[in-house]
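> Got a predicted model here, sequence first, then my questions.
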Amino acid sequence: MWPFQRTPSIDPAQGDPRARTLITALTGQDRDTIRQIFTETTDHDERAFLMATADDVPGVQDWITGWITDEPESTLPLLIRGCHAVAWAWDARGGRLARYTSSDKFAEFHRRLKIAENCLDEVTDRDPDEVLAWAWLTTSARGRQVPTDTATERFRQVTKRAPHHLLAHEQRLQHLCRKWAGSHAEMFAFAREATAGAPPGHLLPNVLAIAHLEYWLSLPGGEDAAYMTTPLVRADLRTAAEQSILHPAFTRTPGWASRANTFAMALHMAGEYQYAAHVFDLIGDHVTEWPWFYRTLFGSPARTFAKARRDVHRSRR
């Protein structure tokens, strides 16, 4: 509850002790600890959260090939290299739209994605049930612009083993965005279907909030802010939040914070301050870079988060 820190700091581990240990182990090239963490973690969404955390650790590509060489029978270092290389590729590309991205950056982007897919393909050949590999192949699909049926099959390989896989659904949504390989209609149809099929208290309905934020990003100035306050958007966000993080069955599972922040930002933008207040109370000081960087022109995502939280707090007075 209020008050919280005036401007909280962003924790790359999102408050999760295993994620923090993993970051330290990857930085220190501690193979035994890395292996132990991934071996002992069996939940698909928790494993995806840990791997996504690993993606942000710099320098992994500089040493991981040595581990692959030393343990050719193990798929784990190959998996880590492949997943990390997907994020490494996007680092090379940058976050700007295609028309503002240089040919050199695109060349490096595709070179790194090829490294990623070669590793992940080998993992799935050797272990078809490795959901993490299929999930990261779902991400790389849009970067490599693979055929539609190939991208769909990669996602199907995830969901037949983990029907409500959170990260894979989020990445599939991105693939279906108009700015990549789909359309607004495909994006929203997917988000609504996923939300409707999510178990009570699951984080998956956040894909509907993401879909509205993606549409907001596609609109020109003036229209974008107005869109977020339309009755349809507000109703969608309330319903999704009630089914997810505001449902009595919700529990804080690893990776919950970034999804809660997505709801908080979208509800704040929609003017749904009472709902946003409940979400901010849930978040506390667990601010995440995603999605606040979308609204950060100057300063930091944490300051943008803190300002939105103050707006919501004032509405309670």
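Now that the structure is in, tell me what you want to look at. Numbering: from 1, shown residues only.

> Please count neighbours and contacts with C-alpha atoms only from this point.
Noted.

> what about stretch 54-69, distance to the chain center?
Centre-to-centre, stretch 54-69 and its host chain are 21 Å apart (C-alpha atoms, centre = their mean, to the nearest Å).

> How many neighbouring residues does residue 147 have?
11 (other C-alpha atoms under 10 Å).

> roughly how far apart are it and residue 90?
20 Å (C-alpha to C-alpha, to the nearest Å).

> What of residue 100?
Distance from residue 100 to residue 90, by C-alpha to C-alpha: 14 Å.

> Equivalent analysis for residue 10, please.
21 Å.

> more crowded one of those two?
residue 90 (19 against 16).

> Okay, and the more buried one sits in which element?
helix 76-93 (DSSP states H and E).

> what packs against that helix?
helix 44-55, helix 60-70, helix 103-126, helix 131-144 (3 or more C-alpha pairs under 8 Å, 6 or more residues apart in numbering; DSSP states H and E).

> Of the ones you listed, which is nearest residue 292?
helix 44-55 (17.8 Å; C-alpha to C-alpha).

> Would you indicate which residues of that closest one are buried?
44, 45, 46, 47, 48, 49, 50, 51, 52, 53, 54, 55 (16 or more other C-alpha atoms under 10 Å).

> Could you check how far that helix is from the centre of its chain?
On C-alpha atoms, centre = their mean, the centre of helix 44-55 falls 10 Å from the chain's centre.

> quick one: contacts of that helix?
12-13, 18-19, 22-23, 26, 38, 41, 80, 83-85, 87-88, 131-132, 162, 165-167, 253-255 (C-alpha atoms under 8 Å, 6 or more residues apart in numbering).

> Residue 16 reaches residue 256, doesn't it?
No. Using C-alpha atoms under 8 Å as the test, residue 16 is too far from residue 256 to be in contact (10.0 Å).

> thinking again about what came up before, and the helices and strands packed on helix 76-93: which comes nearest residue 173?
Per C-alpha to C-alpha, nearest to residue 173 of those: helix 131-144, 9.9 Å.

> That closest one packs against which elements?
Right, helix 131-144 is packed against helix 44-55, helix 76-93, helix 103-126, helix 148-159, helix 166-175 by 3+ C-alpha pairs under 8 Å, 6+ apart.

> between those, which gets nearest to residue 284?
Comparing the helices and strands packed on helix 131-144 by C-alpha to C-alpha, helix 44-55 comes nearest, at 19.9 Å.

> that older thread, columns distance to residue 176 on top of the helices and strands packed on helix 76-93, output as CSV?
What follows is the helices and strands packed on helix 76-93, written out as CSV (distance: least, C-alpha to C-alpha, whole Å):
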stretch, distance to residue 176
helix 44-55, 21
helix 60-70, 29
helix 103-126, 19
helix 131-144, 9
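
> Nearest to residue 260, out of those?
Of those, nearest to residue 260 by C-alpha to C-alpha is helix 44-55, at 14.3 Å.

> this is the comparison structure:
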Amino acid sequence: MPPVDPPSPVPPPAGPQSDPYVTTPALVPLRSAAQAGDWAATRRFLTGLGDDDQAYAVRMLTEIDDTEAYLERAAAENPDDPLARTLVAARYVVVGWNIRTHSRPQYVSRDQFTRFHEWLRRAEELLIGICADHPSYALAWNARLATARGLELGQSEARRRYDRLAAHHPYYFASQRHLLQKLCPKWGGTYESLHEFARTCADAAPPGSLAGALVADAHMEHWLELDEPADGEYIASPEVRDELTEAAARSVLHPDHRPGFWDVTCHSLFAMALSTGGHHAEAAPHFKALGERFDRQPWGFLRGDPESQFVNHRTTALTLTS
């Protein structure tokens, strides 16, 4: 019998893509393992990743619906494994946030808050034990930053948790983003502390790391808090433009940068912040790096459909620089 040729690879869909399993196809085996309830494959996938990619993959895993039972079973069968227990807690955090939604507090009902806090307290109880047994375990401390914000435990407690993690993992991007959110005025922080933290992280990180994207994240959060016309004047200022381009040059545009799971998010943050300020030429390298990929979260902050916003700003940037 003649040999059978292997099937040709399926080409990626044409046009802009925001599904993380399309923009980052290396994540597909993790989703398949989770949907099959295959703990061994899940663990093998996650433990083979570096810190930043692992944190991103955990975020994707815990956002898959109805994974609680399989993760709880894995934790029960592997009581000494901090990964299994942490994933259960991280999933509880996601379930809670899905109940609360990301709406402003005035649009969240009392019942939503009650159920939200119940899930976060369940997560926190698990995480306290994990961090006691494994004081340097980054994934657990990262989840505790999410519970600290959701349970409104205050700035000092959030900072204490971050410092405990940073003592062992000083450039842990996922936790830096968690603390950045907590430092926003909407969570009891200030603009000064928000920008100071982003700049400090970016300055301290090795060239080519992800931390520079925190500068873009901070500027977008600041811009979102302002009303017209102050918001337009702020994001269009030369000072913001220069800080964004410098941060990008030290991070995802640096020759030492190694692409990873966070790249679509980071380039989307820079592209959106620069485009919103009218700095289209400076945004072009990020659009070129993205190609047809984009993260819906930052582009969803603009009025209109996120995909249309991405395409329109990309067209402007690439036309001006062609």
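Great, that's in hand. All of these numbers come straight from a predicted model, not from anything done at the bench.

> Deepest-packed of the helices and strands packed on helix 76-93 of structure 1, please.
helix 131-144 (a mean of 25; mean count of other C-alpha atoms under 10 Å).

> Once you drop chain neighbours, what's closest to residue 142 of structure 2?
Leaving aside its sequence neighbours, residue 142 of structure 2 sits nearest to residue 175 (C-alpha to C-alpha, 6 or more residues apart in numbering; 5.3 Å).

> Aligned against structure 1, show me the partner of that neighbour.
Under the alignment (TM-score structural alignment), residue 175 of structure 2 pairs with residue 168 of structure 1.

> Quick one: residues contacting that match.
Residue 168 of structure 1 neighbours (C-alpha under 8 Å, 6+ apart): 135, 136, 138, 139, 155, 158.

> What residues of the helix holding residue 90 of structure 1 count as buried?
76-90, 92-93.

> what about it, how far off from structure 2?
Following superposition, helix 76-93 of structure 1 is found to deviate from structure 2 by 1.4 Å on average (mean C-alpha distance after the TM-score superposition for structure 1).

> matching residues in structure 2 for that helix?
Residue span in structure 2 matched to helix 76-93 of structure 1, by TM-score structural alignment: 83-100.

> just stretch 234-248 of structure 1 next, same as before
Using TM-score structural alignment, stretch 234-248 of structure 1 pairs with 241-255 in structure 2.

> Residue 179 of structure 2 contacts residue 159, doesn't it?
Yes. Using C-alpha under 8 Å, residue 179 of structure 2 and residue 159 qualify as a contacting pair, with a distance of 7.2 Å.

> These two: which has the busier surroundings?
residue 179 (24 against 16).

> Contact partners for residue 159 of structure 2?
residue 179.

> tell me, how many neighbours does the aligned partner of residue 36 of structure 1 in structure 2 end up with?
Counting by TM-score structural alignment, residue 36 of structure 1 lines up with residue 44 in structure 2. With neighbours defined by other C-alpha under 10 Å, the count for residue 44 of structure 2 comes to 12.

> Superposed on structure 1, what's the mean shift for the helix or strand in which residue 44 of structure 2 is found?
Following DSSP H and E, the helix or strand that holds residue 44 of structure 2 is helix 39-47. Taken over the aligned residues, the distance from helix 39-47 of structure 2 to structure 1 averages 1.3 Å (mean C-alpha distance after the TM-score superposition for structure 1).

> helices or strands next to that helix in the packing?
Packing partners of helix 39-47 of structure 2 (3+ C-alpha pairs under 8 Å, 6+ apart): helix 28-35, helix 51-62, helix 68-77.

> gap between the residue nearest in space to the middle of structure 2 and residue 117 of structure 2?
Centroid-nearest residue in structure 2: residue 174, 6.0 Å away (criterion: C-alpha atoms, centre = their mean). Distance from residue 174 of structure 2 to residue 117 of structure 2, counting by C-alpha to C-alpha: 22 Å.

> aligned partner of residue 68 of structure 2 in structure 1?
Counting by TM-score structural alignment, the partner of residue 68 of structure 2 is residue 61.

> Could you pull up the residues touching that match?
81, 84, 85.

> in stretch 256-272 of structure 1, what counts as buried?
Across stretch 256-272 of structure 1, burial judged by 16+ other C-alpha under 10 Å covers 256-270, 272.

> Nearest to residue 221 of structure 1 among those?
Nearest to residue 221 of structure 1 among those is residue 269, at 14.1 Å by C-alpha to C-alpha.

> residues contacting that closest one?
Counting by C-alpha under 8 Å, 6+ apart, residue 269 of structure 1 has contacts 225, 228, 229.

> can you pick the most crowded of those residues?
residue 228 (22 neighbours).

> any idea how far the nearest residue to that residue once chain neighbours are set aside lies from residue 4 of structure 1?
For residue 228 of structure 1, ignoring the flanking residues on the chain, the nearest one in space by C-alpha to C-alpha, 6+ apart is residue 270 at 4.9 Å. Taking C-alpha to C-alpha as the measure, residue 270 of structure 1 falls 23 Å from residue 4 of structure 1.

> do residue 239 of structure 1 as well
27 Å.

> Residue 280 of structure 2: neighbour count?
24.

> Could you check which residue of structure 1 pairs with it?
Counting by TM-score structural alignment, the partner of residue 280 of structure 2 is residue 273.

> what about its match, distance to residue 32 of structure 1?
Taken as C-alpha to C-alpha, the span from residue 273 of structure 1 to residue 32 of structure 1 is 47 Å.

> shouldn't residue 144 of structure 1 be in contact with residue 112?
No. The pair residue 144 of structure 1 and residue 112 does not pass the contact test of C-alpha under 8 Å, sitting 10.4 Å apart.

> and residue 38 of structure 2, what does it touch?
Applying C-alpha under 8 Å, 6+ apart, no residues contact residue 38 of structure 2.

> Relative to residue 70 of structure 2, how far out is it?
Using C-alpha to C-alpha, which is the criterion applied here, residue 38 of structure 2 is 8 Å from residue 70 of structure 2.

> Which residue, other than its chain neighbours, is closest to the counterpart of residue 260 of structure 1 in structure 2?
By TM-score structural alignment, residue 260 of structure 1 lines up with residue 267 in structure 2. The shortest distance from residue 267 of structure 2 to any non-neighbouring residue, by C-alpha to C-alpha, 6+ apart, is to residue 286 (5.3 Å).
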